[in-house]
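*Asks:* have a look; sequence and predicted model below, questions after that.
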Amino acid sequence: MYENTYPEKRFKITLEFLKKHAPPPAKILDLGVENPFSRLLSSEGYTVENTKGQDLDEDQKQLKTSSAEITTAFEIFEHLLSPLEVLKSLQSDYLFASVPLKLWFAKAYQSRTDPWDRHYHEFEQWQFDWLLDKAGWEIIDSESFTHPVKKIGLRPVLRYFTPRYYLVFCKRKP
């Protein structure tokens, strides 16, 4: 099972989705600081450049100057006030992105200790599709998946059946 080789179920699903459409080697600009998943991408043969922790709502310089073929943004857009501007600033021809979906049984996440660790947006699938379209991206493929948590209660049980993440592969519109 995935726990033996991947720290999280979503890592396995996301990596398989990426490899299906863009097998290594490929040059990737990964939005967000280096993290366990970007290190996994590197170990799988991708060349990965991460953003440096800058506030992407305010500073898109690295996005506008990157020569990466692909941009990845896994669980990033929900943290931005203006994801439209970030999406429009990307220079790559392809985008892989995932967002947590809005759940009727859970409020948007907000850390009480870390001001950066909060969700300004929790998308419904149609909302994220619309955002991508408006920013000039065409969705080629998508997948929704659940992400159960190892806790007891009604919400953890609902997470076994309710899709939590939405993953897309996009191409820049001509």
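*Replies:* All right, it came through fine. Numbering: from 1, shown residues only.
*Asks:* make it CA atoms for all contacts and neighbour counts henceforth
*Replies:* OK.
*Asks:* pull out the buried residues from stretch 9-19.
*Replies:* By 16 or more other Cα atoms under 10 Å, the buried positions in stretch 9-19 come out as 9-14, 17-18.
*Asks:* contact partners of that stretch?
*Replies:* With contact meaning Cα atoms under 8 Å, 6 or more residues apart in numbering, stretch 9-19 is reached by 2-3, 6, 37, 41, 96, 147, 167, 169.
*Asks:* distance to residue 29 added to the buried residues of stretch 9-19, as CSV?
*Replies:* Listed next are those as CSV, based on distance: Cα to Cα, whole Å:
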residue, distance to residue 29
9, 22
10, 19
11, 17
12, 19
13, 19
14, 16
17, 17
18, 13
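*Asks:* residue boundaries of the helices in the protein?
*Replies:* Listed in chain order, the helices of the chain (DSSP state H) span 9-21, 36-43, 61-65, 83-89, 125-134, 154-159.
*Asks:* structure two is appended below for comparative analysis:
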Amino acid sequence: MYTKLPKKRYAHTLKFLQTHIPAPAKVLDLGVRNPFSEIMEENGYTVFNTNGEDLDLIPELVKEYDVDVVTAFEIFEHLLAPFNVLREISTTKLVATVPLKLWFSDAYRSKTDMWDRHYHEFEDWQFDWLMEKSGWEIKGTEKWTNPVQRLGIRPLLRSFTPRYYAVYAEKR
């Protein structure tokens, strides 16, 4: 059905979510509905998504949902101030993934979509610090690579350099 989906990333993300938040659970998935929203539903989760609102301008939007967990899969790097959203989350559980900063590649920036940009690409310690400073205690983490099927130095480096960082945290 979805032939161009990032299968490895989605498989790792789902396994990480299931490890820390078993289904059934009500999930607020930050960001618009996407293929991973459907994957979560196919695996027993009830999923609500935000509707593309600018969470930098209205971070309190996340309080409008009565859920068991908030998920943020590759969302915080698009926000100027992820700290504000993290502080506003009222549920006590959070599962998030972020792209890690790669020393051999510039931060992602779409040339055609002015909203599709990474304001942050974190090192793991930076994201941990952001989580802790905004009131979360990290209970579990995992990293994985994102190899690409191309020839070259960067594709080779991507085969063993972690690109994604997953965090399960609980509110203090």
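*Replies:* Sure, I can see it. Given the structure is predicted, the values throughout are model-derived calculations rather than measurements.
*Asks:* so after superposing, what's the score?
*Replies:* TM-score for the superposed chains, counting by TM-score structural alignment, normalised by the length of structure 2: 0.95, backed by 170 aligned residues with a Cα RMSD of 1.4 Å.
*Asks:* for residue 142 of structure 1, find the nearest of the helices of structure 1.
*Replies:* helix 9-21 (8.9 Å; Cα to Cα).
*Asks:* now do the contacts for the residue nearest in space to the middle of structure 2.
*Replies:* Computing the C-alpha centroid of structure 2 and ranking residues by Cα atoms, centre = their mean puts residue 73 first, at 2.2 Å. Neighbouring residues of residue 73 of structure 2 by Cα under 8 Å, 6+ apart: 29-30, 95-98.
*Asks:* which of the helices of structure 1 sits most buried?
*Replies:* Across the helices of structure 1, averaging neighbours per residue (mean count of other Cα atoms under 10 Å) puts helix 83-89 on top, at a mean of 18.
*Asks:* the closest residue to residue 161 of structure 2 other than its chain neighbours: what's it in contact with?
*Replies:* Closest residue in space to residue 161 of structure 2, ignoring its immediate chain neighbours: residue 145 at 5.8 Å, by Cα to Cα, 6 or more residues apart in numbering. By Cα under 8 Å, 6+ apart, the contact set of residue 145 of structure 2 is 158-164.
*Asks:* just give me the match in structure 1 for the residue nearest to the centre of structure 2.
*Replies:* Counting by TM-score structural alignment, residue 73 of structure 2 lines up with residue 74 in structure 1.
*Asks:* check the spacing between that match and residue 113 of structure 1 real quick.
*Replies:* According to Cα to Cα, to the nearest Å, residue 74 of structure 1 and residue 113 of structure 1 sit 22 Å apart.
*Asks:* ok, residue 80 of structure 1 next?
*Replies:* 18 Å.
*Asks:* looking at the two, which is more packed in?
*Replies:* residue 80 (19 against 7; other Cα atoms under 10 Å).
*Asks:* and that one, what does it touch?
*Replies:* 56-57, 119-121.
*Asks:* filter those down to the buried ones, ChimeraX style.
*Replies:* In ChimeraX, a selection of the buried entries from these looks like this (16+ other Cα under 10 Å):
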select :56,119,121
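*Asks:* how many neighbours does residue 100 of structure 2 have?
*Replies:* 24.
*Asks:* rewinding a little: farthest-separated two in the contacts of stretch 9-19 of structure 1?
*Replies:* 3 and 169 (24.9 Å).
*Asks:* wait, doesn't residue 32 of structure 2 sit right on residue 48?
*Replies:* No. Residue 32 of structure 2 lies out of contact with residue 48 (Cα atoms under 8 Å); the separation is 9.2 Å.
*Asks:* ok so, going back, between the helices of structure 1, which one is nearest to residue 105 of structure 1?
*Replies:* Nearest to residue 105 of structure 1, of these and by Cα to Cα, is helix 154-159 at 6.9 Å.
*Asks:* after superposition, how close is the closest one to structure 2?
*Replies:* Compared with structure 2 after fitting, helix 154-159 of structure 1 has a mean deviation of 0.5 Å; criterion: mean Cα distance after the TM-score superposition for structure 1.
*Asks:* that helix: how far from the chain's middle?
*Replies:* Remark: helix 154-159 of structure 1 is offset 23 Å from the chain centroid, using Cα atoms, centre = their mean, to the nearest Å.
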